[in-house]
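J.: Sharing a model prediction with you, sequence too.
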Amino acid sequence: MNDMFDTVLVANRGEIARRVIRTLRRLGIRSVAVYSDADASAPHVREADVAVRIGPAPAAQSYLDVGAVVAAAVETGAQAVHPGYGFLSENVAFARSCAAAGIVFIGPGERALEVMGDKIRAKEHVADHGVPTVPGFSAAGMTDADIVASADATGYPLLVKPSAGGGGKGMQVVRSAAELPDALSTARRVSAAAFGDDTLLLERLIERPRHIEVQVLADAHGQIIHLGERECTLQRRHQKVVEEAPSPVVDATTRARLGAAACAAAASVDYRGAGTVEFLVAAERPDEFFFIEMNTRLQVEHPVTELVTGVDLVEQQLRIAAGEPLRLAQGDVRLDGHAIEARVYAEAPERGFLPATGEVLSWRAAEGVRTDGAVETGSAVTADYDPMIAKVIAHAPDRATALQQLDAALAETVVLGVDTNIGFLRSLLADDGVRGGDMDTGLIERLPAYAAPAPSAAALAAAAAAATAAGDNAVSRRATPMSASGTGSLGEKPRSGQGGGGGGAGHASALWLTASGWRAGAPAVPVSTAFETGDGSIVLGEATEPGPIVAAGARRERARTVGRALADGVAVAISDDGILWVHADGVTTALRPLTRRQAAERRRAARERGAAASDPELRAPMPGAVVAVHVADGAPVAAGDRIATIEAMKMEHPVTAPHAGIVRIDVAVGDQVRRDQVLAHVKEND
């Protein structure tokens, strides 16, 4: 292998870049990372042997810049480029540019990229090779009237999706002709923005489907094998959340049929490398399946296949790209036990899964399972890229044990400083349908709205101790407790000159905040500290003795942190804005310390809001770009009407009218807005 490639450039970022670099290091191959300005201090940059800057934060000017990536490969002497997934991994122009520069593209040939990169062409192509497909039609070159007529002929419900891309972006479910115009508009807009192509494909929606995909490997010598299937049914808005291998409903006979169909699809385009063929399987008839698409790259969920087969898929990609024949035959493939993966996203499930940003004040992966992480303590999560920050994968002899191990691992995973979906993932794994394997792609959408669990007594006690310590530290520096911060190594207290001083609050305000129980000439007594949770609730924590300042972020000093466990399974971090992040009993909670006066004001405001009409101000749910304004300034609107749409982290978020009235628009398409910025006002009708 070393004689074939001695240097490989990884044209990606985050956890997939780190994962590829691990295999390169194991094989003794020199690794080259590329990075944008936003990722200058990212883990994958430090872990590679060489790192090259390729542009500013926006992906279009860095990770999607073909010229910059190829130039980095040439500059560093890379003989091959591994594209990971996403970004340029399925870009035929990138593959051609690599070839023109004499660099091996670790992926399939141009024909496979061209055919399988277009859903419409791919579907027509594989149908001609005996692979079953879902009824539907291409909207290429059709007027909206033509589309309506064809949709009526195909029958509702329909799934409208971009032809040029994947990942669920732009997909819209249409159940009647009345819903079709808006769905077409949204799908075209997202497709054009994400893929530079607004061509659409409409297919019959298979009700209660399961999403099953098959991993294939094909070499340049005509050998094609499959490594079994993965169940990817648990999705939200067409984005996979939990994946497993093998599927709990696929038997040996169906597995063989699925594998044969997947290999036929790959053979039809002379496939080379690792690829995935995706199918829809009817929930009521798991032996009936339909081709969806072929992903001509590694998949996010590839670890579950690696764990049950013992095959390093990245190594196989490298060997195939180097011209080696497959060392595995179909008969050599054995499935050992069960593996389940959960994707950890930086998002707030209790706020409608809005993507979250911020500094990771503390990161700790669980022991005994595989964790592919994109972040570490001190990492910054921005709105520039996909919100997935880690994958946690459990492998056990059977499915029930794998589920238990994954839940335990998620409970042990610590991410402080940024909202994540870990709590939601644990509630999902506890669902009866998931545990029983009775799933379909709509299961998550049918679940009740997620509510974050209340902080436990241990969490509140730890928060109270940390708040007390932070306040005492603030007193010693004559700084306001809400701005107190420090830096250092694990378990250290802030050293002189390293705090975020400022303020001028002095002793009185600090003691008012902490209520430490200190009395002249008397021992401390238990006191309560008030906190505000993310949903606005007021809770009380009690601590007798001040605890250490267990963590304090300092973005100005490259996000160095202090971290320490207070007790078994309990950890606390303090952000620059004074928020206390507590992990206890498998739950992470963000708490804002309040003075007594602040707590009283919050309670009074909550009562007043409950008695008042809905807020006339429409605010941005998260930082992002205004991609659409749906009504004219001064127009009458009804409650629930869409007013504007915000796009961030590859997702669109509609902002709707809280009540009927006259709208005043405060933003325009293209504006960049911050979280909670006012977008519009709706004045109620007299």
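T.: Cool, got the structure.

J.: use CA for all of it now, contacts and neighbours both
T.: Fine.

J.: As a quick check, tell me the outermost residue of the chain.
T.: In the chain, the residue that sits farthest from the middle, by CA atoms, centre = their mean, is G521; the gap is 53.8 Å.

J.: alright, now check it against this:
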Amino acid sequence: MTSSSGSRLGQANGHEYREKGRTTDMPASTNRDHARPALFDSVLVANRGEIAVRITRTLRAMGIGAIAVYSDADADARHVREADLAVRLGPAPARESYLHIERVVEAALATGAQAVHPGYGFLAENAAFATACQQAGLVFIGPPASAIQTMGDKIGAKLTVQAAGVPVVPGRTQPGMSDQDIREAAAEIGFPVLLKPSAGGGGKGMRLVRAADELPAAIESARREAAAAFGDDTLLVERFVHRPRHIEIQVLADQHGTAVHLGERECSLQRRHQKIIEEAPSPLLSGRGTSELTRQRMGQAAVDAAKAVGYAGAGTVEFIVSSDAPDDFYFMEMNTRLQVEHPVTELITGVDLVEQQVRIAAGERLTVGGSELTARGHAVEARIYAEDPARGFLPTGGRVLALREPEDLVRVDSGLTVGTVVSSDYDPMLAKYVAVGRTREEALRTLRAALGRAVVLGVTTNIPFLRALLADPDVVAGDLDTGLVERKQDQLVGTDLPEDVLVAAGVEKLLLAEPAGGVTDPWELPGGWRLGEPAWSVLRVEAAGHDPVEIRVRGRADRAEIAVGDGTPTVAGGHWADGDLVVTQGGRVRRYARARVGNVLWLGVDGRGWALTESEPLDAAAHEQAGLGGPVTSPMPGTVLVVRASQGDEVSAGQPLVVVEAMKMEHTVSAPVDGVLSEMCVRVGQQVALDEVLAVVVPHEER
């Protein structure tokens, strides 16, 4: 049958698929010629979101058909809409869709794809997937399975590159270390130490341990998270480098023995061991007397590491460098895939890394990189996440109600459209904004401006935090380390609810109440009308983290009196402009992006967004109870991973009650006060929503 968008729908080999721009009712033939062409006719992109959209962009430019895959949660996602053909994999959980090797391979075969691009995340660094593709006659656009296997095991990777002369972080890396082995190793190395899963990356399961008494809980948590994320709870322990900086080298290697690097990227600005701002080149290696030599040594070490495992394709070798000793660097890991931050390298070198991946996989020889490569300018990338910095960067969710991305200022890699549902099923990264300038200062300035223009309503994001971070004096000066965000988090998180936003909410209420065509009869005034003066109407709104506020309004929307709380009334007016709310107050005109769902009003300006819910204010008794016992709620939408207490238990303030996991992140919910656990409302494996009640604690004095 044909959909309303003109694409074709059907089934083949048990798969539902969507097809655009073709006239046949069935996918392309799955018959394969043993003589493979220099490039491919079609490539299946085994991923979702912004990276699937980005890969499709290059495939289209190369004249290669792009085949998407999707779960039920992504049936109407942007990456599905933009592909030439899309195949349903299964239900929303990743293990039943994007992580299901057999279904992905079957989808490629059913649609006639000649190659598979894994993107990053999901199956990108899965040796079994690379092998399955090869066995099915598909080209895996990535390194050999043997390289993935070696570099995917941090212990094996360290031993391999160390043998090739690459410096590594001091620590203990024996396979299969028990908890006791780890305790002994930590004591031998000296605290602080870093626990790291041997498998996987992205900061999952990583724990910084500052003292011996923290070690048992850290080992337990790290093993559990590593097992959930990678299916392997093996840990290694390393010395924690003081004021560490994270610098990585982009490498390319073909199948004919040539390997080159394309310079470095600095990724030191992180939260929860995951990157949020990346740039190229590194400010640490720029402007120092010995920096060029260090850059050359680091680049050569990266090439040596790649050659040590017979690498082919695009990869990244990550190093850790102390801010206090920048000429010393240590191998951390090799990511055997495209990196999230690859666009900053692309923008200063002019090299399309996805195109290079495709050409290498097709057997072509490298024609880029090496000594002839010249990088120009500076590029900075910001990752847009569905998370709330004010809640410790916990994941958020929701439906995108309004969206404007600053494509006129920066490169935008995004998987978002209006209507996109952001759930806890997948990683919370939504998009990347990448600025380039002649200088670092210019690139930072452009990126800050772009973030200020961005509008994402319906989902709480980290955009305001990113703007504040990019304006931080240490960041502007290039004085970075991986602990900077944690140290300055309180300074960078904006939790205020500006009065002008509340005034705008009052104006919006008046505009909604006005009859179509404006007010012509005084009895129709939305604020009420009486002899002498108009009456006040009261609007009560509440934003997350704030007590309810009363907003009093009277008059017409184009010139109203508005009072916030007990404040003095101010004169403000407003009108609609292409769906936006334009408010004039005190000679200042501000244009707010606006979206409304029922009694929730979203307003956005300067890259910030607020969800204002009409509600009743807390009474005095409720205020008095705030911060005491009662319901213990989930800080994020997710799945209950562990329940540590039972109904009727005596609990102490700070005692862990429940562990909630979302988007590969764990959060422990603790008892707020000493008391009795009167109710445990959830069980292991249960899905919970943001602010859903998990348990109820009754303080001793209330019994």
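T.: All right, it came through fine. Since this is a predicted model, take the numbers as computed values, not measurements.

J.: Got a TM-score for the two of them?
T.: Between these two chains, after superposing, the TM-score reads 0.87 (TM-score structural alignment, normalised by the length of structure 1); 629 aligned residues with a CA RMSD of 2.6 Å.

J.: Can you check which part of structure 2 the lengthiest strand in structure 1 sits on?
T.: When structure 1 is parsed with DSSP state E, its longest strand is strand 224-236. Counting by TM-score structural alignment, strand 224-236 of structure 1 pairs with residues 259-271 of structure 2.

J.: again, but for stretch 146-158 of structure 1
T.: Going by TM-score structural alignment: stretch 146-158 of structure 1 matches residues 181-193.

J.: Just want the most central residue of structure 2.
T.: Geometric middle of structure 2 (CA atoms, centre = their mean) lands on M429, at 2.2 Å.

J.: Structure 1: which residue goes with that one?
T.: Match for M429 of structure 2 (TM-score structural alignment): M388.

J.: do F240 of structure 2 as well
T.: Match for F240 of structure 2 (TM-score structural alignment): L205.

J.: Look up how far R359 of structure 2 lies from the nearest residue to the residue nearest to the centre of structure 2 once chain neighbours are set aside.
T.: Leaving aside its chain neighbours, M429 of structure 2 sits nearest to Y385 (4.3 Å; criterion: CA to CA, 6 or more residues apart in numbering). As judged by CA to CA, to the nearest Å, Y385 of structure 2 and R359 of structure 2 stand 31 Å apart.

J.: The two: which is more packed in?
T.: Neighbour count, other CA atoms under 10 Å: between Y385 of structure 2 and R359, Y385 has more, with 23 against 19.

J.: which ones are touching the counterpart of that one in structure 1?
T.: If you follow Y385 of structure 2 across to structure 1 using TM-score structural alignment, you land on Y345. By CA atoms under 8 Å, 6 or more residues apart in numbering, the residues touching Y345 of structure 1 are 355, 387-390, 420-422.

J.: from these, which two are the most distant?
T.: P355 and A390 (14.3 Å; CA to CA).

J.: can you count the residues close to the counterpart of L566 of structure 1 in structure 2?
T.: Using TM-score structural alignment, the partner of L566 of structure 1 in structure 2 is L581. Residues lying near L581 of structure 2 (other CA under 10 Å) number 22.

J.: same question, L429 of structure 1
T.: 17.

J.: Which residue in structure 2 aligns with it?
T.: Using TM-score structural alignment, L429 of structure 1 lines up with L470 in structure 2.

J.: I'd guessed its match sits against L444; true?
T.: Yes - contact status for L470 of structure 2 versus L444: in contact at 6.7 Å, counting by CA atoms under 8 Å.

J.: what is in contact with those two at once?
T.: With CA under 8 Å, 6+ apart as the test, L470 of structure 2 and L444 both reach V476.

J.: And the strands in the stretch 251-400 of structure 2?
T.: Using DSSP state E, counting those that start in this stretch, the strands found in the stretch 251-400 of structure 2 span residues 259-271, 274-280, 313-322, 325-335, 378-385, 387-388, 394-395, 398-399.
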